[in-house]
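Colleague: coordinates for the following, if possible.
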Amino acid sequence: MISGMRRLFPVPAAGREAADRRWPLAELADAYAYPASSDGTPWLRANMVSSLDGAAHHKGRSAGLSGAADMRVFGVLRALADAVVVGAETARVEEYGPARARESFAARRAAAGQRPAPAIVVVSLGLELDFSLPLFTQALVPTLVVTGAGAPAEALRAARKAGVEVIVAGEGSGGDPARIKAELAGRGYTRLLTEGGPRMLGQFAAAGVLDELCLTLSPRVVAGAAPRVISGPELPVTDELELAGLLEEQGFLFARYRWGTGRP
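Modeller: You can find the predicted model right below:
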């Protein structure tokens, strides 16, 4: 028998959920639904995978830590989002392409007033990006680029010549995390998902703009020198995050934690 998804938290009522079944996509989507917002307040969740010994990737990529259940959750999180925010290095290493429309989520997205697929938003300091890639030329919803006021002028001209919308969010060479969140919300992207990488998540965490962390704990150990899922200068100690949900399938744990008031 193929092991299926189990809900560990919130604890289901006795007899209400079978422990050994494949959840339909709609049920997973309900479990990961964004909080309702009537005033357009954005919600930024991060989705990352970690090995048991704390590595954020294996040999530079996350695929070595993933599995079928993790990829199913990954797909659901993308299908719920208005926009997927990713650092330029992660986009390059993981060979990002455009997000695709999924027929199984078409009605749900239409009812929520969303476009057929999420926009990919690449955060880049120097704009050293290849704008001829499908990520920019074949996107169903145009890919956006976010940078700071200190970005090279020549690179800005090249991006705009290629027809790419560049959002300048903050001073210096990089974008300011709070400004990035606000700029995207101002364009109607309020259900936000970031897939890292770890250094960018470190900046987002330090700025206090993350609302939720969806963390897959992979039943694998890899040792090595890979960073943790959130990397960067040490943060002040915060209040404990609130556990909002915990699922399990074939040894993979899928946790959802929400930030409270004790932000760094």
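Colleague: going by C-alpha atoms from here, please, whenever you check contacts or count neighbours.
Modeller: Noted.
Colleague: so residue 48 sits against residue 215, correct?
Modeller: Yes - between residue 48 and residue 215 a contact is recorded at 5.2 Å, counting by CA atoms under 8 Å.
Colleague: quick one, which of those two is more surrounded?
Modeller: In this view residue 48 and residue 215 are compared by other CA atoms under 10 Å, and residue 48 has more residues nearby, 25 against 19.
Colleague: what residues sit buried inside the top helix by length along the chain?
Modeller: Determined from DSSP state H, the single longest helix within the chain is helix 68-80. Counting neighbours by 16 or more other CA atoms under 10 Å, one finds that the buried residues in helix 68-80 are 69-70, 73-74, 76-80.
Colleague: which strands or helices does whatever helix or strand comes next after it pack on?
Modeller: Toward the C-terminus, helix 68-80 is succeeded by strand 83-87 as the next helix or strand (DSSP states H and E). Where contact means 3 or more CA pairs under 8 Å, 6 or more residues apart in numbering; DSSP states H and E, strand 83-87 is packed against strand 119-123, strand 191-194.
Colleague: now the ones you listed in JSON lines, with mean neighbour count and distance to residue 6?
Modeller: JSON lines is the format used below for the helices and strands packed on strand 83-87 (neighbours: other CA atoms under 10 Å; distance: least, CA to CA, whole Å):
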{"stretch": "strand 119-123", "mean neighbour count": "25", "distance to residue 6": "31"}
{"stretch": "strand 191-194", "mean neighbour count": "26", "distance to residue 6": "24"}
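Colleague: which SSE is immediately downstream of the helix or strand residue 136 falls within?
Modeller: For residue 136, the element it lies in under DSSP H and E is helix 134-137. The helix or strand immediately downstream of helix 134-137 is strand 144-147, counting by DSSP H and E.
Colleague: by contact count, what packs against that next one?
Modeller: If you count contacts as 3+ CA pairs under 8 Å, 6+ apart, strand 144-147 packs onto strand 119-123, strand 165-168.
Colleague: let's have those in JSON lines, adding distance to residue 137.
Modeller: Listed next are the helices and strands packed on strand 144-147 as JSON lines, based on distance: least, CA to CA, whole Å:
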{"stretch": "strand 119-123", "distance to residue 137": "12"}
{"stretch": "strand 165-168", "distance to residue 137": "12"}
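Colleague: how about this one, so we can line them up?
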Amino acid sequence: MIQIKTAHEIELMRASGLITAGALKAVKAAVVPGVSTGELDAVAEDYIRSHGAVPNFLGYHGFTGTICASINEEIVHGIPNPERRLAAGDNISVDCGAILEGWHSDSAVTVTVGEPSAEDAALLEVTERSMWAGLSRAVAGGRLTDISHAVEESIRAHEHEYGIVDNYGGHGIGTEMHQDPHVLNYGRPGRGPKLVPGLVLAIEPMVTIGDPATVELEDGWTVVTKDGSRAAHFEHTVAITPEGPWVLTAEDGGVAGLAPFGVSPRT
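Modeller: A predicted model of the protein is given here:
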């Protein structure tokens, strides 16, 4: 069942989203050569708890971290480890979420440790832009796959043939972290549930430099590229409102990210 939120409930999710945004900002500031993913996990947990919320990843189906920390060829669901340290040139996807007064938020960002190579910089830019392309289509009156198609179209617009990870994608979110509907990062437009005010979605493209085929590691969580190529992952939680998309996990509500697409969000 798809959960439709009231205006008040979306306000509560915005408060949760701002805590997740702050936690990610704190983690990004702590990403330096030599830091462990366990230390980054502690930064996120401390921030979330100090702002009156609780981490929604911690304990989820037995997951042991506040963040998912996925490095280089790891796409999603990497487990934080106090023994695993970042090196200059690594890419790390940090996925994070919070629960405040029973309402969830979810967001992710990929950053490079130090200066990125031209190839990595392009990968991150393509992935992040595709997320904003999808968010720009989170408008009342459309269909769910309008978002999926916008993500795919943005990725396919480049000369390099980037891979779009199959089956993994975004999701509804509200009183649970994962709700219906599932939001793929590819597909024909004009299909699926109608986009209506009160629907809240997490949009999260996962893009690879090489083949998008995946393997799950023996830890039962970490998903990696089968060919060892690097991946990137970005995510925001967005509410569909009568006034336009409201990106609940962006500090500015989505103003800067949506501007290139000619979309003005609710703020």
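Colleague: what does the superposition give as a TM-score?
Modeller: Here the TM-score for the pair of chains, by TM-score structural alignment, normalised by the length of the first structure, is 0.26; 122 aligned residues with a CA RMSD of 6.3 Å.
Colleague: related to what we said a few turns ago, now the helices and strands packed on strand 83-87 of the first structure as a markdown table including distance to residue 243 of the first structure?
Modeller: Putting those into a markdown table (distance: least, CA to CA, whole Å) gives the following:
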| stretch | distance to residue 243 of the first structure |
| --- | --- |
| strand 119-123 | 28 |
| strand 191-194 | 18 |
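Colleague: tell me which of those sits nearest to residue 257 of the first structure.
Modeller: strand 191-194 (14.0 Å; CA to CA).
Colleague: residue 107 of the first structure: which of the helices and strands packed on strand 83-87 of the first structure is closest?
Modeller: The closest of these to residue 107 of the first structure is strand 191-194. By CA to CA, the value is 16.8 Å.
Colleague: helices and strands around the helix or strand where residue 207 of the second structure lies, which ones?
Modeller: If you go by DSSP H and E, residue 207 of the second structure is part of strand 206-208. Secondary-structure packing of strand 206-208 of the second structure (3+ CA pairs under 8 Å, 6+ apart): helix 118-135, strand 163-164, strand 231-233.
Colleague: could you rerun that using 10 Å?
Modeller: strand 74-76, helix 118-135, strand 163-164, strand 231-233 (3 or more CA pairs under 10 Å, 6 or more residues apart in numbering; DSSP states H and E).
Colleague: and these, which is most packed in?
Modeller: A comparison of these by mean neighbour count, using mean count of other CA atoms under 10 Å, puts strand 231-233 on top with a mean of 30.
Colleague: next helix or strand past it?
Modeller: Immediately after strand 231-233 of the second structure, counting by DSSP H and E, sits strand 236-241.
Colleague: tell me the buried residues in that next one?
Modeller: 236-241.
Colleague: now, among those residues, which is nearest to residue 98 of the second structure?
Modeller: residue 237 (11.6 Å).
Colleague: look up how far residue 121 of the second structure lies from the closest one.
Modeller: Relative to residue 121 of the second structure, residue 237 of the second structure is positioned 24 Å away (CA to CA, to the nearest Å).
Colleague: please apply the same query to residue 17 of the second structure.
Modeller: From residue 17 of the second structure to residue 121 of the second structure the distance is 26 Å (CA to CA).
Colleague: again with residue 149 of the second structure
Modeller: According to CA to CA, residue 149 of the second structure stands 23 Å off from residue 121 of the second structure.
Colleague: ok, residue 97 of the second structure next?
Modeller: As defined by CA to CA, residue 97 of the second structure lies at a distance of 25 Å from residue 121 of the second structure.
Colleague: cool, and residue 148 of the second structure?
Modeller: Residue 148 of the second structure is 23 Å from residue 121 of the second structure, by CA to CA.
Colleague: next one: residue 135 of the second structure
Modeller: Applying CA to CA to residue 135 of the second structure and residue 121 of the second structure gives a distance of 21 Å.
Colleague: nearest to residue 147 of the first structure, of the helices and strands packed on strand 83-87 of the first structure?
Modeller: The minimum distance between residue 147 of the first structure and those falls on strand 119-123, with 6.0 Å, by CA to CA.
Colleague: which helices and strands does that closest one pack with?
Modeller: Looks like strand 119-123 of the first structure contacts strand 83-87, helix 88-93, helix 134-137, strand 144-147, strand 165-168, helix 177-186, strand 191-194 (3+ CA pairs under 10 Å, 6+ apart).
Colleague: which residues in the stretch 101-250 of the second structure form strands?
Modeller: Secondary structure of the stretch 101-250 of the second structure (DSSP state E, counting those that start in this stretch): strands at 103-112, 163-164, 170-172, 179-183, 200-203, 206-208, 214-216, 223-225, 231-233, 236-241, 244-247.
Colleague: would you turn the ones you listed into JSON lines with distance to residue 69 of the second structure?
Modeller: Formatted as JSON lines, the strands of the stretch 101-250 of the second structure follow (distance: least, CA to CA, whole Å):
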{"stretch": "strand 103-112", "distance to residue 69 of the second structure": "10"}
{"stretch": "strand 163-164", "distance to residue 69 of the second structure": "20"}
{"stretch": "strand 170-172", "distance to residue 69 of the second structure": "18"}
{"stretch": "strand 179-183", "distance to residue 69 of the second structure": "22"}
{"stretch": "strand 200-203", "distance to residue 69 of the second structure": "18"}
{"stretch": "strand 206-208", "distance to residue 69 of the second structure": "14"}
{"stretch": "strand 214-216", "distance to residue 69 of the second structure": "15"}
{"stretch": "strand 223-225", "distance to residue 69 of the second structure": "11"}
{"stretch": "strand 231-233", "distance to residue 69 of the second structure": "11"}
{"stretch": "strand 236-241", "distance to residue 69 of the second structure": "17"}
{"stretch": "strand 244-247", "distance to residue 69 of the second structure": "23"}
